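Enquirer: give me the fold of what follows.
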Amino acid sequence: MNWIAILAALSGALAVAAGAFGAHGASGQAAEWLKTGGQYQLIHAIAALVALKLAARGPATCFVIGGFVFAGTLYLMALGAPRWFGAITPIGGMALIAGWLWLAWSVRNGL
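Expert: Got it, this is the predicted structure:
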């Protein structure tokens, strides 16, 4: 069973749900956090599936984990978690950047 693909698909579903909640059920800063988190998570769910198709499991894993951490902290803050959760958000962003760099390296070296 390909757990990365399953998590990527669930990540995409969560991103759509967060975006919808941000558009219709939240306001102010919470809506912005939901919109930003949803956008990044959806893009990286798709990137993870593409990376898997290219047989690049490492970058795909970075995209899934990074997406959950980056977006998840924003979602939690939108739902009322303490703002210090925002200090965790960049860790997810760094995982996303690492995934892109790893993917570029992998493609450069013929996967």
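Enquirer: rest of the way, CA atoms for contacts and neighbours
Expert: Noted.
Enquirer: mind listing what's buried along the helix ranked longest in the chain?
Expert: The residue-count maximum for a helix in the chain (DSSP state H) belongs to helix 28-53. For helix 28-53, the neighbour count (16 or more other Cα atoms under 10 Å) marks 30-42, 44-49, 51-52 as buried.
Enquirer: which residues does the nearest residue to residue 14 once chain neighbours are set aside contact?
Expert: Nearest residue to residue 14 in three dimensions, chain neighbours excluded: residue 38, at 7.7 Å (Cα to Cα, 6 or more residues apart in numbering). Taking Cα atoms under 8 Å, 6 or more residues apart in numbering, we find residue 38 in contact with 14, 15, 16, 17, 18, 19, 71.
Enquirer: one more, so I can put them side by side:
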Amino acid sequence: MKIQNFRDLDVWKVGKEIVLDVYRTTSSFPKEEAYGLAAQMRRASVSIPSNVAEGFNRFHNKEYRQLLFVALGSCAELETQVEISSNLGYIEPKVRNLMIEKLDHESRMLRNLVKKL
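Expert: Predicted structure coming up:
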């Protein structure tokens, strides 16, 4: 299958799944976190597939690589926020483990794509 746009990329698809997971998970956070940790986690998660998509539509591999590095940074940021949320008792250990596993998978895919460019 030929990649015709960013929607064909598995790295974008997994990134989008992460966004949906984060929105579902943070919807049960305490109300006082609506503009704090929950909002930060949502922004970091949306950044991942957004930077993959933006990079795909750039004309130069150097720009694409830079945006993939931004997505990688957002993965690390979100992983930290998931850990903090878990420590605060906002996320159950099972959910935390699944989110960390998916973020690890996404990070590996991003690194592999950077290497191929």
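Enquirer: hang on, the earlier thing: aligned partner of the residue nearest to residue 14 of the first structure in the second structure?
Expert: In the superposition onto the second structure, residue 38 of the first structure corresponds to residue 16 when matched by TM-score structural alignment.
Enquirer: and residue 22 of the first structure, how far is that from residue 5 of the first structure?
Expert: From residue 22 of the first structure over to residue 5 of the first structure the distance is 26 Å, taken as Cα to Cα, to the nearest Å.
Enquirer: just the buried residues out of the contacts of residue 38 of the first structure, in PyMOL syntax.
Expert: Of the contacts of residue 38 of the first structure, the buried ones go into a single PyMOL selection, burial set by 16+ other Cα under 10 Å:
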select buried, resi 14+15+16+18+19+71
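Enquirer: conserved subset of the contacts of residue 38 of the first structure in the second structure?
Expert: Retained in the second structure by both residues aligned by TM-score structural alignment, their matches' Cα atoms under 8 Å are the following of those: residue 71.
Enquirer: residue 59 of the first structure -> the second structure?
Expert: Per TM-score structural alignment, residue 59 of the first structure is aligned with residue 37.
Enquirer: quick check: closest non-adjacent residue to its match.
Expert: residue 81 is the one closest to residue 37 of the second structure (Cα to Cα, 6+ apart), at 7.3 Å.
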